[in-house]
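Asks: I'd like to go over a predicted model; first the sequence, then the structure.
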Amino acid sequence: MKLQGMNALVTGAGKGIGRAIATALAQQGVHVGLIARSQSDVSSLAKDLHEKYQVKTAYATADISELPDVEKAVESICEQLGSIDTLINNAGIGTFGLLVDMDPAEWEHIIRVNLLGTYYVTHAVLPMMIAKQHGNIINISSTSGERGAATTTAYSASKFGIMGMTESLMYEVRKHNIRVTALAPSTVNTELAAKAGLKTSDEDWMMQPEDLAELVIAFLSLPQRVYVKTAGLWMTNPQ
C-alpha cells in the first residue's frame, strides 16, 4: 500500500516511540500531525520533519486524559492537514508499585492517560475514517497488556484494556475498511522506561524506538485487504 500523501496523527509524539514513528512516517512522505504535552518537543519536531522531508506537519499540545483537550487538538490539526487516514495511539505513562502502596489518584491517572486517552483520541478521529470508508488505527500496548506482574497493576490494567478495546473496535469498523492493530512491545529504550526503573541502554541488544517504527511502516504498507491484528515485539537476547 502506498503511504505517500496520507495524513497521520501520532500521540505522544514529542519523545521516544512516538517521535520515532512520526519520523518514519514522514520519511515515507506521510503528512503528520503531532500531539504531546510539551510544546517545545512537538514544535521542533514538526519543523524538522517539514524541512527534511517536505511533508506537511501540524502540532498541538494536549493532556489526552482530558476530553476537551483532545477534541481541541484534533480539530486544530485537522484544520491544518485535513482528515486523518492513520492514527497512532502511542501516548502513555507508566509508574510501578504495589497496589496497596500506590496512591489511588496515581493509579487512576495511569488509567485515564493510557486507556481513556486512547479512547478519547480514537473517538475524535474515527468518524472521519468511517466517512471516508478507509483508515488505519495502531494502538501501542505492551507485553504488560498480555500478562500481569507484581507492581504493574495499574499499568497492566490500562494496557490490557487497550488490547480489549482494540479487538472489539476491529469488529466494529472492519466493514468500513478500517484496520485496527495492537502492538505489544517488551521494554523499549525510552525515557519513560528509564523513569519507571526499567533496564535501558543504547547497546545493540536493546530494543530501540526505531525498531517499533519500522514495524509500524511494515504494517501500514500491507495491501489494504489485509492487516495485522496484533503483534508482539521482543528483544532477541535481553542479556
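Replies: Done, it's in. Note that the structure is predicted; figures quoted are calculated from it, not measured.
Asks: all contacts plus neighbour counts: C-alpha atoms, from now on.
Replies: Noted.
Asks: quick one: the residue at the greatest distance from the centre of the chain and residue 152, what's the gap?
Replies: Taking Cα atoms, centre = their mean, the residue of the chain most remote from its mean C-alpha position is residue 100, at 29.4 Å. Between residue 100 and residue 152 the distance, using Cα to Cα, to the nearest Å, works out to 12 Å.
Asks: Longest strand in this structure, please.
Replies: Identified as the longest strand of the chain according to DSSP state E is strand 178-185.
Asks: Second structure for comparison follows:
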Amino acid sequence: MTAAVRDEDWVLVTGATRGIGRAVAFALAEAGYPLVLWARTGRELEEIAAEITAQHGTPVRIASVDVSVAAEVDKAVADSLAGIATLRGAVINAGGGIWSSIEEMAVEDWRAVVGTNLDGAFHTLRVAMPLLRGHRGAQLVGLASDSSYGSFPQRGAYCASKAGFRSLLETARRELRESGVRVTVLVPSRVDTYFRGKQPGDRPEALSRTEVAEVVATLFAMEPRVEVREVQLSSIHSSFGPFPEVAPEELTDV
C-alpha cells in the first residue's frame, strides 16, 4: 500500500480547466493531493480552485499561463510554485490541434499547435523536472495521442508535435532515472471532450474524460518503485490510430 498523501505532495496539472485536465485535477484532489493548476483562462481557474477546495478541502494554487510562451511559464513558476521545494508529480496535459493539409496550413496555425503541444511541454518540463527530482517516487504523466504513432492526412502539425512530445518524454525518463522519478506516456485515442470545438456528449462512443482521469489517479496510487512506462487507452467502440471502430451491435459474446 502506498504512503498517505502529505501536505508537501504537490502535483502540477497543465491545461487544468477543461476536458481531461479538469477531470484529472478533481481525481487527484479526491485522492488528497494539493494541486498547482495551470491554464490560459484565469476566471475558470479561480472557479475550479474554489470548487475543489469546497468539495475536497485540498490546497490549490493557480496560475494563468500560455505554456507555449517561456516567459509566461517562468512567471507562473514565480506565482504558483513559490515556496514549494518538490513536486510529487506533474501531468502535462495542455494541448490543441488544428486540422489542415501541409500545403494549406497557415504558418501561425502551425506555430500555435507545435507551440502548445511541444514547446509548451518543453517549457513545463524545464521547470518541473528539478522539483520532481527532489521527491523520490514522483510521477510524471504526459498526455500524448494515438496520432503520435502514425501520420494522418490533415494532421501534420498535430501528429508531428505529439510524436515529438513522446520522444521528449522518453528523454526526460532517462534524465530523471537516477532520481527515482517515474515517467508514464499516456496515449489515448478519441476522448469525449471540448477538443477542436466539440462538446462533451458529441462523441459518446469515445472515452470519457473521467475514465482517462481514473487511469492517471491509478498511476499516482502505485508503489513508488513501480513505473508504468506507457498506457495505450481506447474505448472498444472508437478507433485507435488507423484501426476501424467497432459498433456496440457488432460485439460478439464469447
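Replies: Perfect, I can see it now. No experiment lies behind these values; they were computed from the predicted model shown.
Asks: sorry, back to before: now the element after the longest strand of the first structure, going C-ward?
Replies: helix 191-195 (DSSP states H and E).
Asks: how about the strands in the second structure?
Replies: Here the second structure has its strands, by DSSP E, at 11-14, 35-39, 60-64, 89-92, 139-143, 182-188, 230-233.
Asks: matching residues in the first structure for the first one?
Replies: Pointing back at strand 11-14 of the second structure there. Mapped onto the first structure using TM-score structural alignment, strand 11-14 of the second structure covers residues 8-11.
Asks: ok, the equivalent of residue 30 of the second structure over in the first structure - contacts?
Replies: By TM-score structural alignment, residue 30 of the second structure lines up with residue 27 in the first structure. Listed by Cα atoms under 8 Å, 6 or more residues apart in numbering, the contact set of residue 27 of the first structure reads residue 53.
Asks: how about a cut-off of 10 Å?
Replies: For residue 27 of the first structure, the contact set (Cα atoms under 10 Å, 6 or more residues apart in numbering) comprises 3, 4, 21, 49, 52, 53, 54, 55.
Asks: how about a markdown table for the strands of the second structure, with mean neighbour count added?
Replies: Formatted as a markdown table, the strands of the second structure follow (neighbours: other Cα atoms under 10 Å):
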| stretch | mean neighbour count |
| --- | --- |
| strand 11-14 | 26 |
| strand 35-39 | 26 |
| strand 60-64 | 22 |
| strand 89-92 | 25 |
| strand 139-143 | 24 |
| strand 182-188 | 23 |
| strand 230-233 | 16 |
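Asks: Of those, which is nearest residue 72 of the second structure?
Replies: strand 60-64 (8.5 Å; Cα to Cα).
Asks: same for the closest one, what does it pack against?
Replies: Contacts defined by 3 or more Cα pairs under 10 Å, 6 or more residues apart in numbering; DSSP states H and E place strand 60-64 of the second structure against strand 11-14, strand 35-39, helix 42-56, helix 70-80.
Asks: Where does that strand end up in the first structure?
Replies: The aligned range for strand 60-64 of the second structure is 57-61, by TM-score structural alignment.
Asks: How far does the matching stretch sit from its chain's centre?
Replies: Distance, stretch centre to chain centre, for stretch 57-61 of the first structure: 15 Å (Cα atoms, centre = their mean, to the nearest Å).
Asks: superposed on the second structure, where does that stretch end up, distance-wise?
Replies: By mean Cα distance after the TM-score superposition for the first structure, the fitted stretch 57-61 of the first structure averages 0.5 Å away from its aligned residues in the second structure.
Asks: what span of the first structure lines up against stretch 175-190 of the second structure?
Replies: Under TM-score structural alignment, the match for stretch 175-190 of the second structure in the first structure covers residues 172-187.
Asks: what's the first-to-last distance across that stretch?
Replies: 31 Å.
Asks: for the second structure, what's the longest helix?
Replies: helix 156-176 (DSSP state H).
Asks: quick one: buried residues of it?
Replies: 156-166, 168-170, 172-173, 176 (16 or more other Cα atoms under 10 Å).
Asks: do stretch 203-222 of the first structure as well
Replies: So stretch 203-222 of the first structure, judged by 16+ other Cα under 10 Å, has buried residues 206, 207, 208, 209, 210, 211, 212, 213, 216, 219, 220.
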